[in-house]
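**Student:** Build me a model:
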Amino acid sequence: MKLILTRKYAIIYFSLSGFLFLYSCAAIQAPPGGPKDIIPPELVHAVPADGSIYFAGGQVELVFSEYLLESSVEMSIRIQPSLPEPPEIKYRGRTLWINFPDSLAENQTYIISISRDLRDEHNVQLGQGLQIAYATGAEIDQGKISGKIYYEKPAVVHLWKIVEENDLSQFYKRSPDYVTDTDDDGNYLFYYLSPGAYKLLGTDRSFAGLPLDPERMIYGLSWNNIIQLDSVNTKDGINMRITNKPRSIRLVRGEWQSKNWGRLIFSDNISNYEKLLPVRILKDSAVIVSKTFLDELDQNILHFMLRDSVPGGSHIIISIPAVSQGEQTIIDSGKVTIRTPMELDTTYLDIVYPKSGFEIEPEQDRIVPLDIYFSRTMIDSIGKNAVQLFADTTSFPFDIQWLSPLHLQINPMDNWKPRSKFSLVVAREGIFPFFGRSIQDSIQTIQISTTRYKGFGNLIGRIEKPYPQPLIAELIPLEKEQSKQRTVVNSNSEFEISHVSEGKYSLLIFNDLDGIRNYSYGQVDPFRPAEWFQFLPDTISIRNNWDMEITNIQLKQQP
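**Tutor:** Modelled structure (predicted):
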């Protein structure tokens, strides 16, 4: 798409100084000063007018309420359906001129789609995307598709019209026919669509207008296999959820940590698949037996330990097979080569977690363990009094358990006293890393405090029939530190989620067609629609020792 910025030149003669100055003025600018402009630019008028028929091409003039930011113009404008050659676009001040060719298709509605990337000179973007329509025939197509995208970031919706049989399965491999942005609340709307069958998906706005790479790009589908529009037809409630991460996890790299210990770094959390992930390690064409364990502080990392140490300068080849769930690949197969370093590790052992100032949220009905994570793999034995816990100056008795070579867990025999101070004391002579130095100081003290008892409540609900089966009810926290909880809606149309942390939540109901109790966002290869879902409109507030009851839940827009 060619963008032309018109310029004005002026020659000014300053007679008092006898000098001639040449000024070139770029785009017209509004006068400086005044309060900060936060009002989004708006389209004031279009020539020809929006909705004109018998359009034969030529120039379209669009005038906005604000001076436009030059760098935002070209990337924000699309012609839909696309033209064989991109149109020329001129820009000056508040006005855009778009030049259409005179060889347009007959009886076709063309749409000038302007995304929210268009900004005014104060960098304020459009409040919502714009669509201006012109028909080469006697009428403007009136089909509409609308819905809402549930996603944490700015999103875009791609729409394809099914023209031939191959489009049913391969549509995503070509650029979309229509693209529109969501507004700040996730709502989207396609106007001026001709009758026919369509497929659509939602994705991150950074991928706007691109063919879909299903292995690398995040996306979500509708629960509709095909959206069929008649001559004057509106399809609303076509809602989608976009996953926050790519569909498959990749092995990114491997790192050697010490003589018999290394780690594999993946592109995403592998905690659900750790036991399904065999690691094959080769040295000099010989398979080396290893033990693997997950990093509890960073669940993108899988550690491995060998039975024997490996000399420095060795090359280790590590491979993993693909891990699949049904027809979907969850973890791609991968291979990395690691060279073991020649240099010895002379750093001191560190207690990575907890650090002084750590707070524990005690619970009344269970004793919360205290987890200690070390920077280096440890021998699973501890000297007498090597780890001690004090409440002020009084010894606080506990049991210990090694959960991994990096993870020691302390389980107090008595419950934590709320709003109190504790000290964790670790002695250098009683803890033993496999290799290298122990902690630097002979005694390391970590100060710990407790908050008030953590509060819990329950959520009880009942759904009115009819509804699709089976259903899952899922509480999604609005505060990041909480975790999701879900349960099955039983045969009496009831559900209960117990022991929920105090806080604010949204309630999601979805049709668990694949039976895995996690929401399925759909996939394009092979094509499978997403699972039907509905969010309840109101925020759920869970309070300590309260049962929150929601009855007569009416599910709308069912599949």
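**Student:** For the rest of this, base every contact and every neighbour count on C-alpha atoms.
**Tutor:** Will do.
**Student:** In contact with Leu251, which residues?
**Tutor:** Counting by CA atoms under 8 Å, 6 or more residues apart in numbering, Leu251 touches 264-267, 332-335.
**Student:** cool, and Tyr348?
**Tutor:** 436-440.
**Student:** Please apply the same query to Lys556.
**Tutor:** Gln534.
**Student:** Distance check, it against Gly515.
**Tutor:** Using CA to CA, to the nearest Å, Lys556 is found at 22 Å from Gly515.
**Student:** likewise Gly51?
**Tutor:** Counting by CA to CA - Gly51 and Gly515 are separated by 48 Å.
**Student:** Please say which of the two ends up with more neighbours.
**Tutor:** Between Gly51 and Gly515, Gly51 has the larger neighbour count (other CA atoms under 10 Å), namely 18 against 12.
**Student:** One more, please, to line up against the first structure:
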Amino acid sequence: MPLPARRTPQAAFQHCLFLLLMLVTCAQEGAPPGGQPDTFAPYVVNVMPPDGTIRVATDTSPVITFNERIDLRSLVDAVFIVPLIPFKIKSNWDGDEITIEFEESLQKDKTYVITIGTTVRDRRNNRLTSAVVHAFSTGALIDQGEINGMVVMNQRPAVGAFMWAYNIRMKPSPDPAEIPPDYIVQTGEDGFFRFTNLSLESYRIFAFRDQGRDRRYDISRDPLGVPTRDVILSEEEISSGPLWFQLAVRDTVAMYVSATRVVHNRQVGIRFSKAADAETAADTDNYSIVDTEGGDTLEVLTAYRDMPDSTSITVLTAPQTLGRSYSLTLSNLRDYEGELIDSTGNTTRFTGSSREDTAPPELKTIWPANRARDVPLRPDIRFTFNEPVTMEDNAVSLVDTSDQIVAGTLAWTSPTTAVLRPDGNLVGNSQYTIHILINQIHNLADQQLQNSKSESDSISYLFSTVDTTEYGMISGLIADEDSTATGSINISISNISYRNNTYRTRIPSPGSYRFDELLPGRYTVYAYRDANQNGRFDFGAVAPFTPAERAIVYPDTIPVRSGWESEGIDLRIRP
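**Tutor:** Predicted coordinates for the structure are as follows:
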């Protein structure tokens, strides 16, 4: 028998290299090169015990099988089990099957719900197209209670918000910052949520957006929604909804003075821990400045909340004495939510200055802006200055294309903001000019308005009014299912297609509403019942529990077209 031919060293090396490349290629995971990328969503093939199973053993370990390997990291924040019970997730070698191992025995005669959220993904980042909800019971029956509703924030659907439900028979005063819930779900892409398989009990539900992604409610940063009512499920009413939630950050710490700065010998700036209420900030009776040595009072001439920094207030005083120590106390000052300033943080000190006010006043903003288009026919022309100023009668004027002055009324809405309102409607699709005479506008130190654009003694701004043939309309009916409710209904619509222009109206009771003179675009519609008639939406409180005011957002955006009326946009406020 002939002996096999011997390989040369070079041939042996090439043979080994070939085998190594084959080994590496075969060991690689994922789709082979070439062809279409994997864009198919994973899905659940099987769950054991099956959905609806009763008399499940208290030591069971549910098994969930997917059609393909799952990214196990995506399961960490995607699997919810209620009632809450600690558990671990283990995977098989192929990664397409997980086992849920409970760290303690299940309760007897209890319905459990496993929810697998849409954040579960495969190795190609394809996600589940819809959540999987699976229920089983350790008793002879499966609970059938249901609660559904919607969560919004800034009048938009709140996607992925946590919904925490508490059995208030067992937890009569639930606080999501302190007490874990009995049931958990999340909102979907449309902001809607749905609890299923609830026991027939009384529930209080809170909504929040988990900014820290730690499955906990952080009162300092997570926007929270308080319910408009508690829910009672019974044999007669096994389901309830829709409930409605509006999210907002709840800052329960009272406002306090955080810093004080002397600008010059007639001006003091005060910074607060949160935004101040403009009305109480402008009341000079809320300020007391006393010389700490002699006890003399330093007069407060005017005060106002700064724009746009609503956490700062400017106080103008009589001339201060250089080096003198002053104590400033604020009383009856409220924050933007109407809460009083903290009585332990309402006093500050500053040292008097001899520095004169040498800076001229500035025009910070004007509306409409220069060369603005589609301005309404009855605009409020707003001038905002960096400090209080005085204007002579003809300091500002509005003229048309014929250089004729448009009659109007000038009013001050704050010490730094003036509004010029035309007495009648302007002409549509026309150009107008705002003239400002800088030598007729002075601050309290009698310094003339600064013209940063040129050395001219006047400033001019142009704008064009809207073409009224472009206008569309929105109309509809608002009903309230609570026949005993009182208070007007505040309605607002926002054009999300065009700079988020917002229009508001108020009707005294349920009935018809209508918005005319709307620019084309897509609009959101929002309404709430102002039960306490304070002119703003009240978000409610966790403790002591105060229900939020009832409100509603139209579920779809409304298209507005030129010359057309979008009618039948009806809203129903639930109890």
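**Student:** How close are the two chains, by TM-score?
**Tutor:** Laid over one another, the chains give 0.73 as their TM-score (TM-score structural alignment, normalised by the length of structure 1), with 531 aligned residues with a CA RMSD of 5.1 Å.
**Student:** one step back: among the contacts of Leu251 of structure 1, which are in strands?
**Tutor:** 264-266, 334-335 (DSSP state E).
**Student:** ok, for Lys46 of structure 2, nearest residue in space, not its chain neighbours?
**Tutor:** One thing to correct before we go on: residue 46 of structure 2 is Asn, not Lys. Distances taken as CA to CA, 6 or more residues apart in numbering place Thr65 nearest to Asn46 of structure 2, at 5.2 Å, with adjacent residues excluded.
**Student:** Same question for Pro211 of structure 1.
**Tutor:** In space, Pro211 of structure 1 is closest to Ser175, 4.6 Å off (CA to CA, 6+ apart).
**Student:** quick one: contacts for the residue positioned nearest the centre of structure 1?
**Tutor:** A centroid search over structure 1 (CA atoms, centre = their mean) returns Asn244, at 2.4 Å, as the residue closest to the centre. Residues counted as contacts of Asn244 of structure 1 (CA under 8 Å, 6+ apart) are 151-152, 218.
**Student:** Buried ones only from the residues you listed, please, as a PyMOL command.
**Tutor:** Buried residues within the contacts of Asn244 of structure 1, by 16 or more other CA atoms under 10 Å, are selected in PyMOL with:
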select buried, resi 151+218
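**Student:** In TSV, list the contacts of Asn244 of structure 1 along with distance to Ile448 of structure 1.
**Tutor:** Listed next are these as TSV, based on distance: CA to CA, whole Å:
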residue	distance to Ile448 of structure 1
Tyr151	37
Glu152	34
Ile218	41
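**Student:** nearest to Leu104 of structure 1, of the contacts of Asn244 of structure 1?
**Tutor:** Among the contacts of Asn244 of structure 1, Ile218 lies closest to Leu104 of structure 1 (CA to CA), at 34.6 Å.
**Student:** hang on, the earlier thing: thought the residue nearest to Pro211 of structure 1 was touching Gly209?
**Tutor:** Yes. Applying CA atoms under 8 Å, one finds Ser175 of structure 1 in contact with Gly209, separated by 6.1 Å.
**Student:** Spell out, range by range, the helices that occur in structure 2.
**Tutor:** 9-27, 278-281 (DSSP state H).
**Student:** hmm, who's touching the longest one?
**Tutor:** Counting by CA under 8 Å, 6+ apart, helix 9-27 of structure 2 has no neighbours from elsewhere in the structure.
**Student:** cool, stretch 309-319 of structure 1 as well?
**Tutor:** Counting by CA under 8 Å, 6+ apart, 259-260, 279-284, 333-343 sit against stretch 309-319 of structure 1.
**Student:** before we move on, back to that, just give me the neighbour total for the corresponding residue of structure 2 for the residue nearest to Pro211 of structure 1.
**Tutor:** Under the alignment (TM-score structural alignment), Ser175 of structure 1 pairs with Pro180 of structure 2. By other CA under 10 Å, 16 other residues sit near Pro180 of structure 2.
**Student:** From Ile459 of structure 2, how far off is Ser220 of structure 2?
**Tutor:** 45 Å.
**Student:** got it, and Ala479 of structure 2?
**Tutor:** The value you get for Ala479 of structure 2 to Ile459 of structure 2, if CA to CA is used, is 50 Å.
**Student:** want to throw the helices of structure 2 into a markdown table with distance to Ala140 of structure 2?
**Tutor:** Shown next, in a markdown table, are the helices of structure 2 (distance: least, CA to CA, whole Å):
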| stretch | distance to Ala140 of structure 2 |
| --- | --- |
| helix 9-27 | 50 |
| helix 278-281 | 61 |
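**Student:** Point out the most buried one among these.
**Tutor:** helix 278-281 (a mean of 20; mean count of other CA atoms under 10 Å).
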